[in-house]
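Undergrad: Predicted structure and sequence below. I'll ask about it afterward.
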Amino acid sequence: MKLTLADRTATPSALYTAQQTGELDKLAIDSGIAGIRLMKRAGRAAFDQLLARHPNVEQVTVYCGAGNNAGDGYVVAALAAQQRIPVRLIAVGDPEKLSGEAAEARDYARQEGVIFESPGEAPPTGVIVDALLGTGIKGEVRPAYAEAIEQINASGRPVMAIDIPTGLNADTGAVMGTAVRAGFTVTFIGVKRGLLTARGPALCGELVFADLGVPESIYAQVSAEVMPLTLAQLLATLPRRATDAHKGDFGHVMVIGGDTGFGGASIMAAESAARAGAGLVSLATRPEHVAPALTRRPEIMVCGVTSGQELEPWLARPTVLVVGPGLGQSPWSEQMLQQALQSGLPLVLDADALNLLAANRPAAAEKRDDWILTPHPGEAARLLDTTTVEIQADRFGAITELQKRYGGAIILKGAGSLVKGPGSDIGLVTAGNPGMASGGMGDVLSGILGGLLAQGETVTDVARLGACLHTEAADLAVGDWGERSLLATDLVPALCQLLQAEPGVATS
């Protein structure tokens, strides 16, 4: 998801829950910034963003609820009226029951001549502003608000959400029954973590952050457990290669996978590992896939194996194993995974390696610190013996439980992928696009991770950097191919381009 900064030069370094954002707001007020002043700044920031996208707007329809989020909407309505832009304000709930700053904002709008309407008097027109409910929503959206959401979504008009689309959970990104679909969202003071994962990116549209002039000293007083991951910062940790480097300095990755009918997945993973910088890459696969793999990428050492016993001698040379791409769930697959687990080597597990692990095939592996697991929500559900719906309802809780149960570093894939390593905060990947919803993308990711892990970085650093490289490469490649036509192998040239630009740090 694209994150635009409305009024600050530094990208936010933390993502907050609704409660934490409330603490920031309270601390700002306690520091001497009046609450109504913050509200008017919020309304001004939102109105400016509306005009930036719709400079010739002919009408604005503002939906207001009964809390502080409504107060921001009343300010937007007042500012539109000041600009002689026809404005309609649809009040869901009694405006006279507003209190505090929201009541002051209501009076401000009334003073500017804004007329309040009841829901259902007429369909919305012009640009719609969603100021119904903010971050405080607890249960499912109540009927009156659900009807208003339906009106907004059915209107076909452009929609700006204030702070958060109504019905979206600010903490998890889950939908509380129903939610507004916005073209862009202007969020204030702290970026809410639910805006950037699960259903958040699809419902927010473009996300704009305005800090409303809250000083940096306020942010230092509230600790958050989730941070956005930035590729430039992560790339800077990769060391430059010494002038006298040789291939043995950068590890040996072996990809294990490619059961009958699934050979392409393991070949893509092996190629990606090589392109990510591994010194040597080998592939253990079904014998029928040896020739296609060598034809595709002759730099890869390929061995055909028909059993775990045949694989065992080949495990003496690699330093990292990537297990899962095209692995399948056959007896052959189980033998491959068993040998990998018994090797004692650092691991990247993906796809059917995770499904076999979840099914205790082979016998349950012990929790370990030297592996990276890369489940999508369905695989995560199997690993935690729950449902995909439950995983998506609280992705932050899910990845925390996965890391606690299995150890190592976890990448919970999906819109707004999450990354968590031993003792670390949760990292959130903000890059990526819908073109990644195609076969083979996970295989490329697992290869990238294996290639980076072979070069000596920690599992946490590798998981963070690999997840960012993967999504940023997809964003780069989608410019050439488009979302509908993007293929997993299209990411490989883009990956090389990103790594070519790495700043790096010097090594001796």
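TA: Everything's here; your move.

Undergrad: Going by C-alpha atoms from here, please, whenever you check contacts or count neighbours.
TA: OK.

Undergrad: buried ones in stretch 465-479?
TA: Neighbour counts over stretch 465-479 (16 or more other CA atoms under 10 Å) mark 465-478 as buried.

Undergrad: a markdown table for those, including secondary structure and distance to Cys64?
TA: Converted to a markdown table, those look like this (DSSP: H, G, I helix; E, B strand; the rest coil; distance: CA to CA, whole Å):
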| residue | secondary structure | distance to Cys64 |
| --- | --- | --- |
| Leu465 | helix | 42 |
| Gly466 | helix | 42 |
| Ala467 | helix | 39 |
| Cys468 | helix | 38 |
| Leu469 | helix | 41 |
| His470 | helix | 40 |
| Thr471 | helix | 37 |
| Glu472 | helix | 37 |
| Ala473 | helix | 40 |
| Ala474 | helix | 38 |
| Asp475 | helix | 36 |
| Leu476 | helix | 39 |
| Ala477 | helix | 41 |
| Val478 | helix | 38 |
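
Undergrad: Need the max-distance pair from the residues you listed.
TA: Leu465 and Val478 (19.8 Å; CA to CA).

Undergrad: before we move on, the earlier item: now, which of the buried residues of stretch 465-479 sits nearest Glu390?
TA: Nearest member of the buried residues of stretch 465-479 to Glu390, counting by CA to CA, is Ala467, at 23.0 Å.

Undergrad: That closest one and Ile426: what is the separation?
TA: Noted for Ala467: a distance of 13 Å to Ile426, by CA to CA, to the nearest Å.

Undergrad: what do those two both touch?
TA: By CA atoms under 8 Å, 6 or more residues apart in numbering, Ala467 and Ile426 have these common neighbours: Val419.

Undergrad: quick one: Ala161 is in a strand?
TA: Yes. Assessed with DSSP: H, G, I helix; E, B strand; the rest coil, Ala161 lies in a strand.

Undergrad: show me what contacts it?
TA: Ala161 is in contact with Val129, Asp130, Ala131, Val180, Ala182, Gly183, Phe184, Thr185, Val186, Cys204, counting by CA under 8 Å, 6+ apart.

Undergrad: Which of these are buried? Put it as a ChimeraX command.
TA: Of the contacts of Ala161, the buried ones go into a single ChimeraX selection, burial set by 16+ other CA under 10 Å:
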select :129,130,131,180,182,183,184,185,186,204
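
Undergrad: Looking at the contacts of Ala161, which is nearest Gly93?
TA: Distances from Gly93 to the contacts of Ala161, taken by CA to CA, are shortest for Ala131, at 12.2 Å.

Undergrad: Got another one to weigh against that:
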Amino acid sequence: MVIFFEGYTMILLNAAESRELDRISQEKYQIPSYSLMTRAGEAVGDALVERFSDATPDVLVVVGKGNNGGDGFVAGRRLIQDGFAVRAVLLGRATDLKGDAARAHAEFRASGGNVIEASEESNLEAALVKRPTAVIDAIFGTGLNAEVKDRPRRAIEIVNSFAVPTVAVDIASGVNSDTGAIMGVAIRASLTVTFGFAKFGHVSYPGAGQTGELRIVDIGFAPRAIEEIAPRGRFLERADLQHLLHPRPENSHKGMYG
């Protein structure tokens, strides 16, 4: 079940609008990309501790090669600095990481974090053989638009088999952000922490069923950026539509010709 703040009419973004929000905030309003990543990852780590305080003895962060993985490394670093035990499995090689994701990986390592590079299927099975007490899913973000295959697919299957509290970074990996479609397989998240605004995939089934509780956090996007994008998507609760659900009065069909 997806949980929202009552009475709040939420903006919904698609993947292209999410990318534009990032780009405009950084390029036009000079908000450093790594500060956005830092706030995002730290919000994920904090949310795990707040929501699942008993599940922190052995946290597993499963990361992909993009910026979603970078958010995961930041979340892991935050947890280590707060005194929790964290290990990370990277679905690839550290040399594949670029930009902010590479920086987040380096800072995670510098904080004492251990990273297992699962660049092959056999490595993956060995890296995920030990069941953790909680998982941070940082494999794919909102840009996923193809069927999940190979190592990422197997990683998702294994994570789901753990049946432990799982926190998804931005959106449950495997869910299409625009449609809510499951791209072959998807993480079953207990909690999803998304940034700035909700996405269509959070509230559109079947993907909504993979979201768990949805938490929307402000990570410092430029307020004017969302005004420039002017997204049209909205999530409306029953109270927002109540006036449309009232039955029409008797004889209300009579108009100017009544």
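TA: Okay, I see it. Quantities reported herein were computed from a predicted structural model and do not represent experimental measurements.

Undergrad: Quick TM-score on the pair, please.
TA: The TM-score (TM-score structural alignment, normalised by the length of structure 2) is 0.87; 244 aligned residues with a CA RMSD of 2.3 Å.

Undergrad: about what we covered before: can I get the buried residues of stretch 465-479 of structure 1 in TSV with distance to Ala161 of structure 1?
TA: Below are the buried residues of stretch 465-479 of structure 1 laid out as TSV (distance: CA to CA, whole Å):
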residue	distance to Ala161 of structure 1
Leu465	32
Gly466	32
Ala467	29
Cys468	27
Leu469	30
His470	30
Thr471	26
Glu472	26
Ala473	29
Ala474	27
Asp475	25
Leu476	28
Ala477	30
Val478	27
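
Undergrad: Tell me which stretches of the stretch 51-200 of structure 2 form strands.
TA: Along the stretch 51-200 of structure 2, the stretches classed as strands by DSSP state E, counting those that start in this stretch are 59-63, 86-90, 114-117, 134-138, 166-169, 191-195, 198-199.

Undergrad: between those strands, which gets nearest to Ser35 of structure 2?
TA: Evaluated over the strands of the stretch 51-200 of structure 2, closeness to Ser35 of structure 2 peaks at strand 191-195, with 12.9 Å, by CA to CA.

Undergrad: How far does that closest one sit from its chain's centre?
TA: Here the centre of strand 191-195 of structure 2 is set off from its chain's centre by 5 Å, with CA atoms, centre = their mean, to the nearest Å.

Undergrad: how close does that strand sit to structure 1?
TA: Mean deviation of strand 191-195 of structure 2 relative to structure 1 after superposition (mean CA distance after the TM-score superposition for structure 1): 0.6 Å.

Undergrad: Tell me the residues of structure 1 aligned with that strand.
TA: Matched against structure 1 by TM-score structural alignment, strand 191-195 of structure 2 falls on residues 184-188.

Undergrad: got the contact list for the matching stretch?
TA: 42, 45-46, 49, 159-165, 204-212.

Undergrad: for stretch 230-250 of structure 2, same thing?
TA: Contacts for stretch 230-250 of structure 2 (CA under 8 Å, 6+ apart): Glu6, Gly7, Tyr8, Thr9, Met10, Ile11, Leu12, Leu13, Glu17, Phe200, Val203.

Undergrad: Show me which of these are buried.
TA: Met10, Ile11, Leu12, Leu13, Glu17, Phe200, Val203.

Undergrad: okay, now the nearest residue to Glu112 of structure 1 once chain neighbours are set aside: neighbour count?
TA: In space, and not counting its chain neighbours, Glu112 of structure 1 is closest to Ala78: 5.7 Å by CA to CA, 6 or more residues apart in numbering. A count of neighbours around Ala78 of structure 1, defined by other CA atoms under 10 Å, yields 28.

Undergrad: what's near enough to touch Ala78 of structure 1?
TA: By CA under 8 Å, 6+ apart, the contact set of Ala78 of structure 1 is Tyr108, Ala109, Arg110, Glu112, Gly113, Val114.

Undergrad: Repeat that for Gly70 of structure 2.
TA: Applying CA under 8 Å, 6+ apart, the residues contacting Gly70 of structure 2 are Met37, Gly41, Val63, Asp100, Ala101, Ala102, Arg103, Ala104, His105, Ala138.

Undergrad: Where is the longest helix in structure 2?
TA: In structure 2, taking DSSP state H as the definition, the longest helix is helix 33-51.

Undergrad: which part of structure 1 lines up with that helix?
TA: Against structure 1, helix 33-51 of structure 2 falls on residues 35-53 (TM-score structural alignment).

Undergrad: Flag every buried residue along that stretch.
TA: 35-36, 38-50.

Undergrad: ditto for stretch 218-237 of structure 2
TA: Applying 16+ other CA under 10 Å to stretch 218-237 of structure 2 flags Ile219, Phe221, Ala222, Ala225, Ile226 as buried.

Undergrad: In space, what's closest to the equivalent of the third one over in structure 1 - neighbours in sequence excluded?
TA: Under the alignment (TM-score structural alignment), Ala222 of structure 2 maps onto Pro215 of structure 1. Distances taken as CA to CA, 6+ apart put Ala28 closest to Pro215 of structure 1, at 8.0 Å, once the chain neighbours are dropped.

Undergrad: Tell me how many other residues crowd that neighbour.
TA: Residues lying near Ala28 of structure 1 (other CA under 10 Å) number 22.
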